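Engineer: Give me the fold of what follows.
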Amino acid sequence: MARRSDQRRAAVFAVYQHDLTGRPLADTLERDAPIFTRALAHATEDYSEDADAIIARHAKGWTIDRIAPLEKAIMRVALTEILHPDAVPGDAPIPPEGAIEEAVKTAKTYAGAQAPKFVNGILAAALREMREDCTP
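Structural biologist: I've put the predicted structure just below:
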């Protein structure tokens, strides 16, 4: 069985290809993709409008359309796991900091030099906002 970090990366690339090509999400997933990968990709698609609103709110000076598609896909997947942990099957959801760490690691490996800092800043701001909203 593939590691969860590999499955997250596969979900990111499926979402990225779906956004870039307009092909159905199911067609961008590997034929033998594990259930976790499929569920995460589909949940990310389901919550993409919410994620995009959060990204746009924290991307100072950037419109959502100007953000590179891969970076957007990375952040959407992380936000799905942070905000909707029950949408994806598994033993225990990843902690929000873990989701951010995985997103930054993916950005370091596959996106531009500035992407890790950009991804980290937006996701950290979103997590702070979420925690402030939950504080009585």
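Engineer: C-alpha only now, for contacts and for neighbours.
Structural biologist: Fine.
Engineer: can you tell me how far L123 sits from L79?
Structural biologist: L123 is 7 Å from L79, where distance means CA to CA, to the nearest Å.
Engineer: same deal with R66?
Structural biologist: 19 Å.
Engineer: Q17 now?
Structural biologist: 18 Å.
Engineer: Could I get the full set of helices for this protein?
Structural biologist: Counting by DSSP state H, the chain has helices at residues 4-21, 25-28, 35-46, 48-58, 69-83, 96-110, 115-134.
Engineer: Determine which stretch of those is the most buried.
Structural biologist: Mean neighbour count (mean count of other CA atoms under 10 Å) peaks for helix 69-83 among the helices of the chain, with a mean of 24.
Engineer: which non-adjacent residue is nearest the one residue sitting closest to the centre of the chain?
Structural biologist: Centroid-nearest residue in the chain, with CA atoms, centre = their mean: V77, separated by 1.8 Å. Excluding its sequence neighbours, the residue lying closest to V77 (CA to CA, 6 or more residues apart in numbering) is T44, at 5.6 Å.
Engineer: Over to L79?
Structural biologist: L79's closest residue in space is A51 (CA to CA, 6+ apart), at 6.3 Å.
Engineer: Another sequence for comparison is provided below:
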Amino acid sequence: MKRRTAREKALQALFQIDVSDIAVNEAIEHALDEEKTDPFFEQLVHGVLEHQDQLDEMISKHLVNWKLDRIANVDRAILRLAAYEMAYAEDIPVNVSMNEAIELAKRFGDDKATKFVNGVLSNIKSDIEQS
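Structural biologist: Alright, predicted model coming up:
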């Protein structure tokens, strides 16, 4: 599975987990849709869930006039996924994570999602570079 596909499927699983009462394994199975699982996909889903509180804190810090629970569910899932990669996946350059998140926002978000995701992630990137 290509990494872009793994990200898309991870986004789908994380979105389902966030908006419904679905179990993690069930969301993973549904997102894979009978495709074979992938270590990167598994790392993304489980990594985001494991670090969700820290990721939400990172994201919330950069939401101007917004609360995390008020932003679109898909945007929140994209931000969590990208923030996880940026903060915890050391083998992936930060700019790659940002670009992939922007592509996800273009594909799955509304017209304003791309700019919103880019703005929040740019601020997170600055924090990461300063630490």
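Engineer: picking up where we left off before, the corresponding residue of the second structure for the residue nearest to V77 of the first structure and N65 of the second structure: what is the separation?
Structural biologist: Alignment note (TM-score structural alignment): T44 of the first structure maps to V48 of the second structure. Taking CA to CA as the measure, V48 of the second structure falls 24 Å from N65 of the second structure.
Engineer: do the same with A77 of the second structure
Structural biologist: In terms of CA to CA, A77 of the second structure sits 19 Å off from N65 of the second structure.
Engineer: ok so, going back, I figured the match of T44 of the first structure hits Y84, correct?
Structural biologist: Yes: shown here, V48 of the second structure and Y84 form a contact pair, counting by CA atoms under 8 Å, at 5.9 Å.
Engineer: what do those two both touch?
Structural biologist: L55 (CA atoms under 8 Å, 6 or more residues apart in numbering).
Engineer: Map I55 of the first structure across to the second structure for me.
Structural biologist: That one, I55 of the first structure, aligns with I59 by TM-score structural alignment.
Engineer: swap in A124 of the first structure?
Structural biologist: Using TM-score structural alignment, A124 of the first structure pairs with S122 in the second structure.
Engineer: What of R66 of the first structure?
Structural biologist: Counting by TM-score structural alignment, the partner of R66 of the first structure is R70.
Engineer: residues touching that match, list them.
Structural biologist: So R70 of the second structure contacts nothing (CA under 8 Å, 6+ apart).
Engineer: Look up how far I124 of the second structure lies from Q130 of the second structure.
Structural biologist: Distance check for Q130 of the second structure against I124 of the second structure: by CA to CA, it reads 10 Å.
Engineer: same deal with G109 of the second structure?
Structural biologist: The value you get for G109 of the second structure to I124 of the second structure, if CA to CA is used, is 20 Å.
Engineer: H51 of the second structure too?
Structural biologist: Taking CA to CA as the measure, H51 of the second structure falls 15 Å from I124 of the second structure.
Engineer: try A72 of the second structure
Structural biologist: From A72 of the second structure to I124 of the second structure the distance is 19 Å (CA to CA).
Engineer: same question, R76 of the second structure
Structural biologist: 14 Å.
Engineer: Next: K9 of the second structure.
Structural biologist: In terms of CA to CA, K9 of the second structure sits 23 Å off from I124 of the second structure.
Engineer: just M86 of the second structure next, same as before
Structural biologist: Separation of M86 of the second structure from I124 of the second structure (CA to CA) stands at 8 Å.
Engineer: How about G47 of the second structure?
Structural biologist: Here the criterion is CA to CA. By it, G47 of the second structure lies 18 Å from I124 of the second structure.
Engineer: Run the chain-centre distance for stretch 33-53 of the first structure.
Structural biologist: Relative to the centre of its chain, stretch 33-53 of the first structure is centred 8 Å away, using CA atoms, centre = their mean, to the nearest Å.
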